[in-house]
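J.: Sharing a sequence plus its predicted fold:
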Amino acid sequence: MSSMVKHLISASLLILPATAMAAAQQQPEIIWKPGTGTPTGTAAGTPAPAAGQPAPAIQYDPSEGKIPAALQRWKMLSASAGYSFNDYASFLMDYPDWPNAEDMRKNAEQAINPLSFSPSQVVAYFDRLPPLTNGGRAKFAMALDAGGDKTRAIAVAREAWRGGPLSDDDEARLFRIAGSSLTSADYDARVDRLLWSSATRAAERWVAYTSPQRRPSFVAAMAVRLKSPDADLKVGEAGSAANGEASLLAARADALRTGGNSFAARELLANRSRLTAPVPVLKDWYKLLLTHAQAAAKDGQSDVAYRIASRVDDAIAPGQNIADQDLTTRDNYTSLTWLAGTLAMNNLGRPRDAVAMFTSYANAAKSPQTRSKGFYWAGKAAAKAGDSALAQQHYASAGSYYENFYGQLALEALGRPMPSIPKVASLPPVSTETAPASYLAAKLAAKYGTWKDQSNFLRAISRNALTEQQFLSAVSLSKMINRPDLSVMAGRNARLNGHDGLISLGYPTVSVPADQSHNWTLIHAIARQESQFDKAAVSHAGARGLMQLMPGTARETSGKISMAYRPDALTVDTDYNIQLGSTYIQRMLNYYNGSYPLAVAAYNAGPGNVNKWLAANGDPRTGAISVIDWIEKIPLFETRNYVQRVLENAVVYDHLHPEKARIRSATPLSTYLGKSTPG
């Protein structure tokens, strides 16, 4: 046994002499006084925030029950990471689905003090709300061990051991709990994860206990990261395994790039072997590949870029599905497969490889927009490869997402009309006596807080809904409190959860001034994307109201139609906002000779940017570039996404309200796009 391990065991015995039961009994119970937002006591561990943090006392309506006081607690706990574990836990156990719950859970886990916690309280908490952080997982293991549940304690401790960086004290405690049960695979996983977390010195402590197969690569990776004089020697000693160990490949690629040799870094990643083990931090591996693949593509190294970007699946553990990973991981994966697909199709003359990449892109995604896009382009690539049957299959997959841009194009390519979108006959009433606490909080949030507070609750309600009844109830609430943006969110998330019969709920309508009725479809298509019909919405950039007008644009537009400029009315008077927004989009349509894609892009990014893109990429109106390619070449993701979302919205609103339709055509999206050939 090494001196380091002996040191850790000794330290852990000093830190945890027996159990923390006695200390836990000294913790005062947290009692919240409604109307003050201030706890009467704080648990041992983290002190409460300094004076001045609590909100001022508010007089509550007794008929509203405990929700107003809970709202004030929510605002306090959301605003600070300085409360005790008991403060956060007592709230989260009652309101686990409220906004900011994830941040509060992380703060709660950080606040647990192993020297003074109640094991039973901590175990009960984590049994209800599983750890989100590796530190929380470690505290869970300690609480299980202190409470006598040795079997579960060891299992959770091993998870935390594999999970990444820990404080020295927590590492020592975990080793005391599970050290005798740790295997070489556990040490491999820990060292690998530490290397990906840039905790190289911590990894050094345990590398001697890793498996003989992977140890040389780990040692080499540490030497490269630490810029050791013998780094090249250590890489050589790792042998052929060095070319398939992701942590070492990443260390070498980073060293080459920072040393001014990016081309060598790209070649290293393009010519690597199949990975010998799954990568513990997929998002970082994919980000590394994406950085080098994009740089290679920009420099005209299409084949190198393709070889880097296309080899993504060997990093995933057997049984794992990329679609189940976090958003950043999925985004990096889809960015890689999209790049590989476009290179194979457009630069390398390999459409069959493009089919595989676009299919992987689609299957990695959760959103209908991304899935339909991947399947549509897989169909295009299959058609280019001469496989019409496969093309039809992929178009059909894309067309199942018929409310989305590429799904609509796919249906047109198949010569099929958009399916009928059923309308929901009735909505269930929302009872204040039986509604979830989050519904009551959403109703009262604007009264005791702000419009933004209420918006946070609406997003949480939509995000947490799973069943058809829950989505219907959410839409009922949206009508009760006059927040149609909740209806949009609920309709979108209902689709994500497979409730296709509720799609129409995500397309609410508003009253349009009579003199703007000719733009009824565009007003709705833009408002749904811009604000989700939230009349009080204000963007980070300062765009305001239903149609998200920048103050400068609103002032200029009001002057052109001899209307008084009333900045406060932009977020209060929907007719005023619509009048200006409708006038501006019509002005852009006139400027671009009736081109909807260009006008919509200009509404979002300004005509100056659109004119630059026309000069750089060609004008789709003249046939210099296809309109689909022109949209995909828009360099701003926000605008590229915006054009697709607004035009797909226009098609759906025309479909749901044919009496008000802007365009009446068997191929409506192609007509909006100005395409002569459908699909």
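T.: Now that the structure is in, tell me what you want to look at.

J.: use CA for all of it now, contacts and neighbours both
T.: Fine.

J.: tell me how far stretch 585-601 is from the chain's mean position?
T.: In terms of Cα atoms, centre = their mean, to the nearest Å, the centre of stretch 585-601 is found 32 Å from the chain centre.

J.: List the buried residues in that stretch.
T.: Across stretch 585-601, burial judged by 16 or more other Cα atoms under 10 Å covers 585-589, 592, 595-601.

J.: now for those residues, which pair is the farthest apart?
T.: The widest separation within the buried residues of stretch 585-601, taken as Cα to Cα, falls between 587 and 597 and amounts to 13.7 Å.

J.: okay, and the common contacts of these two?
T.: Shared contacts of residue 587 and residue 597, defined by Cα atoms under 8 Å, 6 or more residues apart in numbering, are absent.

J.: I'd like to know which elements whichever strand or helix holds residue 187 is packed against.
T.: Using DSSP states H and E, residue 187 maps to helix 184-196. Here helix 184-196 is seen to pack against helix 150-162, helix 200-206, helix 215-225, helix 246-258 when contacts are counted using 3 or more Cα pairs under 8 Å, 6 or more residues apart in numbering; DSSP states H and E.

J.: could you pull out the helices for the stretch 251-400 of the chain?
T.: Secondary structure of the stretch 251-400 of the chain, counting by DSSP state H, counting those that start in this stretch: helices at 262-270, 282-298, 302-310, 327-346, 351-364, 368-384, 388-399.

J.: Got another one to weigh against that:
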Amino acid sequence: MRSARAGTLRSTALATSLALVVGLAAITAKAWAAEDAPAAKPAAQDTASKGAAPKTATTKSAAPKAAASKSTTAKPTSTKTDAAKTEAHKPTASKSSAAKPDAAKAAPAKTGAHKEAAPKATESKSTASKPATASKPAAPAATGSLPNKPAPVRAAAPTLVPATRQHAAPIARKPVLPAAVAATSSTSQSDKEALASVVELLRKRRPSDATEAEASISDPVARKLAEWLILRSEDNGASVERYRAFLDANPSWPSQTFLRRRIEASLWDDRRDDSAVWAWFQNESPVSAKGRLALAKVMLGRGDRGNAERLVREAWRNDGMSEDTETTALEMFGSFLTAADHRARMDTMLYGTDNEAAGIREAKRLGSGYLALAKARIAANRKGSNLRAQLEAVPSELSGDTGYLFAKIQLLRREEKFAEAARLMLSAPKDPARLYNVDEWWVERRLLARKMIDVEEFRTAYLIARDAALPARDIYKTEQEFTSGWIALRFLNDPSLAAQHFARIGVGSANPTALARAGYWQGRAAEAAGRGQEARAAYARAAEQSTSYYGQLARAKLGLPQIELNSAPRGRGADRLEIVRAVALLYEIDARELAIPIFGDMGDNGDPEALAGLGELTARHGDARGMLLMGKAALNRGLPFDHYAYPVNGIPSFRQVGPEVEQSVVYAIARQESAFNPAVVSPAQAYGLMQVTPDAGRYVCKRAGIGFDLNRMKTDPVYNAMLGAAELGGLLEDYRGSYILTFAAYNAGRGSVKKWIERYGDPRDPKVDAVDWVELIPFSETRNYVQRIMENLQVYRARFGGGTRLQIDADLRRGASVE
């Protein structure tokens, strides 16, 4: 994702058709944002505006001089990620999406194609170096095989122990319901025409007419699909009873939570009587602020004040609400709320920029001191130049407020006063009840811990990571344990301590990346401690995850020659299933974009038999985007959908106009950049399959001696792929064939890569551990990006080349033989 993990990207096609009506939900990878991401707007890495962290020693090598280009045209200064631009003015998002893989706050500037544009719900849930050898990780053993003895060690650091805490038990997945079987096996032409009419009427915002057209459909599957589309559309006027009838009859259909939220909104907005509300919640728990408030009203009427208060407080402290909903809630339940509840809401709403207006409203209710604090928090979110002045305006009695401490730590880190920031962080509360948003606190700890690595304060870096309150999201739990263990192993030279952290990664998870990361780093820790047999066993566990970066590294450690991919699962009579028939109908009426939420939801929650049928269907229709969305989500559940998660038909044939680039590299990039959506546009104005920016397009055309056509770059997938491949080829030429540097620059820009070479060494240097170099990349989105492209590359070689050998070890060291 040209940078990141990913603000909302919009497809031009969807924007003109469905985005206004059908409200496509975010589907695959969940947003990723991050203050440390090289993103276009709000949250670029802090070092972007102030330069690299102070070097602690002279580096041995400067950035290599780029090869002379064929043109004297200056290289484009803007990056797909805008990482080279100043980080000021980038407000960060606090909304906890589902997937932020490896990043945390703002949206990725280059791409987030995995996430589809969707109308925002009214009541949304808010969550709330190279430097000298001393700072370089301990020298590793040869990557290709296990050593006979452990690598040399540095002087022992002070003894450290992992923090003791109770980890949450693995979350039990909701049982997957079998997909419903269709009553008929075919649909008449007249029914298809009526279904197409329903779609067209919804696009014209005429849901009542669409309902009339639906009534003429006789085929049960086609009619059910029409009803699902109508219920997902905006302002459809559907009653609670209509929603409920659909959900009761179709528990295995997609969008269950989406439609439940619609029901809860209707119960509250339409002031439905207590009996209707009570009937709905007999077998359901609220999933939205309006649902909680509606049920609280009924509970109060039934004399259950305790549960009513609990529901109101839960909604007030945690949920986003419109100003009108807030006002009504205060009128009805204001006496339930204490000053502590109002402080909690203010604090929750001010982690990030999504709900700043709600935070300000709450601050005004609390008084002038809290209003000053809220303004300071907003200045911190937006990286305002007046943050110090805003903090100084906060009354002294609020200087111990956790939100104040959070903003002060951010300020000190951005001012590069890392020691002061670390002291304040280590003294900050760790009780989740006082932090309100443990994930945002973890992100800040991660940023600061990496700064402490840069200035060689390794023990402090470890303590900052280790002592974090347990994050809420699984991705951050994994990241917290990994960061702690990695620092312990590679900087404190304490493999025993590191192993304890690595052992907690991925517990109870089926996610291939988490499982492979856990096994690989447990192997590295055991290897460093001289426990070869234990290391091999750990690497073997990681190696089972052939599609994962760490699994591929583990296979290289074990000397395994190839990665193992699962063949496409076969659906046994899947065409008889309703949801498969429904998607087939969308293809037949040329409305495949409406299947996007189906693919994502089914990938996350669907019956494997139905998924196999959907996979076969997408393959028949050459729908690479649908294959990827469904296959990737299924693969993350541990299902054997490798074949569909890595489609080989997503890029049209094109002519290469620059230095030749391997086909698998182009596919690896496009899969990550656009998820094979040729119409996607990033907030940084990067376009199409390869997320090419206008500046980059002009530059590569000039370099190749061909004409540049901006409109074609935006609309023609063949031309877009040609330009993206040419840009990759130019980067590979300039970086002497280094994939690490090429991929990092494609995401974060040449300027960022130059700084990282100066700070952490050159990964082409045999003395530099390439795996550690990638882990040291300070932008979490770029770090993740390079790993994902590397793993994609290995899989695509296997898909295109049949028995192609695993080359990740050589790919990480590419360019090293050229001096």
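T.: Looks like it came in fine. Just so you know, these numbers come straight off a predicted model, no measurement behind them.

J.: what would the buried residues of stretch 585-601 of structure 1 look like in JSON lines with secondary structure and distance to residue 4 of structure 1?
T.: Below are these laid out as JSON lines (DSSP: H, G, I helix; E, B strand; the rest coil; distance: Cα to Cα, whole Å):
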{"residue": "585", "secondary structure": "helix", "distance to residue 4 of structure 1": "69"}
{"residue": "586", "secondary structure": "helix", "distance to residue 4 of structure 1": "73"}
{"residue": "587", "secondary structure": "helix", "distance to residue 4 of structure 1": "73"}
{"residue": "588", "secondary structure": "helix", "distance to residue 4 of structure 1": "70"}
{"residue": "589", "secondary structure": "helix", "distance to residue 4 of structure 1": "72"}
{"residue": "592", "secondary structure": "coil", "distance to residue 4 of structure 1": "72"}
{"residue": "595", "secondary structure": "coil", "distance to residue 4 of structure 1": "70"}
{"residue": "596", "secondary structure": "helix", "distance to residue 4 of structure 1": "68"}
{"residue": "597", "secondary structure": "helix", "distance to residue 4 of structure 1": "65"}
{"residue": "598", "secondary structure": "helix", "distance to residue 4 of structure 1": "66"}
{"residue": "599", "secondary structure": "helix", "distance to residue 4 of structure 1": "67"}
{"residue": "600", "secondary structure": "helix", "distance to residue 4 of structure 1": "64"}
{"residue": "601", "secondary structure": "helix", "distance to residue 4 of structure 1": "61"}
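
J.: Need the distance between the two termini of stretch 508-528 of structure 1.
T.: 8 Å (Cα to Cα, to the nearest Å).

J.: Repeat that for stretch 198-216 of structure 1.
T.: Using Cα to Cα, first and last residues of stretch 198-216 of structure 1 are 18 Å apart.

J.: give the contact list for whichever residue in structure 1 pairs up with residue 799 of structure 2.
T.: Taking TM-score structural alignment, the alignment pairs residue 799 of structure 2 with residue 656 from structure 1. Counting by Cα under 8 Å, 6+ apart, residue 656 of structure 1 makes contact with 421, 504.

J.: separation between residue 656 of structure 1 and residue 507 of structure 1?
T.: Residue 656 of structure 1 is 9 Å from residue 507 of structure 1, by Cα to Cα.

J.: And residue 451 of structure 1, by the same measure?
T.: From residue 451 of structure 1 to residue 507 of structure 1 the distance is 22 Å (Cα to Cα).

J.: From residue 318 of structure 2, how far out is the residue opposite residue 546 of structure 1 in structure 2 once aligned?
T.: When the two structures are superposed using TM-score structural alignment, residue 546 of structure 1 falls opposite residue 689 in structure 2. In this structure, residue 689 of structure 2 and residue 318 of structure 2 are 38 Å apart, going by Cα to Cα.

J.: now do residue 537 of structure 2
T.: Between residue 537 of structure 2 and residue 318 of structure 2 the distance is 44 Å, computed by Cα to Cα.

J.: ok, and what's touching stretch 276-287 of structure 2?
T.: Contacts made with stretch 276-287 of structure 2 from outside it, assessed by Cα under 8 Å, 6+ apart, are listed as 257, 260-261, 264, 267, 292, 294-295, 298.

J.: So what does residue 590 of structure 1 match up with in structure 2?
T.: The alignment partner of residue 590 of structure 1 in structure 2, by TM-score structural alignment, is residue 733.

J.: My impression was that that match belongs to a helix - is that right?
T.: Yes. When classified by DSSP: H, G, I helix; E, B strand; the rest coil, residue 733 of structure 2 is found to be part of a helix.

J.: burial of the residue nearest to residue 265 of structure 1 when sequence neighbours are not counted, as a residue count?
T.: Leaving aside its chain neighbours, residue 265 of structure 1 sits nearest to residue 253 (4.7 Å; criterion: Cα to Cα, 6 or more residues apart in numbering). By other Cα atoms under 10 Å, 25 other residues sit near residue 253 of structure 1.

J.: ditto for the one 5 residues further on
T.: As a burial measure, residue 258 of structure 1 scores 11 neighbours (other Cα under 10 Å).

J.: related to what we said a few turns ago, can I get the helices of the stretch 251-400 of structure 1 in CSV with mean neighbour count and distance to residue 531 of structure 1?
T.: Listed next are these as CSV, based on neighbours: other Cα atoms under 10 Å; distance: least, Cα to Cα, whole Å:
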stretch, mean neighbour count, distance to residue 531 of structure 1
helix 262-270, 20, 42
helix 282-298, 20, 30
helix 302-310, 24, 35
helix 327-346, 22, 23
helix 351-364, 25, 27
helix 368-384, 27, 18
helix 388-399, 22, 27
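
J.: Show me the one of those helices that comes nearest residue 500 of structure 1.
T.: Taking the helices of the stretch 251-400 of structure 1 one by one with Cα to Cα, helix 368-384 is closest: 11.6 Å.

J.: From the contact counts, what lies against the closest one?
T.: The elements that helix 368-384 of structure 1 packs onto, with contact taken as 3+ Cα pairs under 8 Å, 6+ apart, are helix 351-364, helix 388-399, helix 405-414.

J.: Can you redo those as JSON lines, where the extra columns are distance to residue 551 of structure 1?
T.: Rendered in JSON lines, the data for these read as follows (distance: least, Cα to Cα, whole Å):
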{"stretch": "helix 351-364", "distance to residue 551 of structure 1": "39"}
{"stretch": "helix 388-399", "distance to residue 551 of structure 1": "39"}
{"stretch": "helix 405-414", "distance to residue 551 of structure 1": "30"}
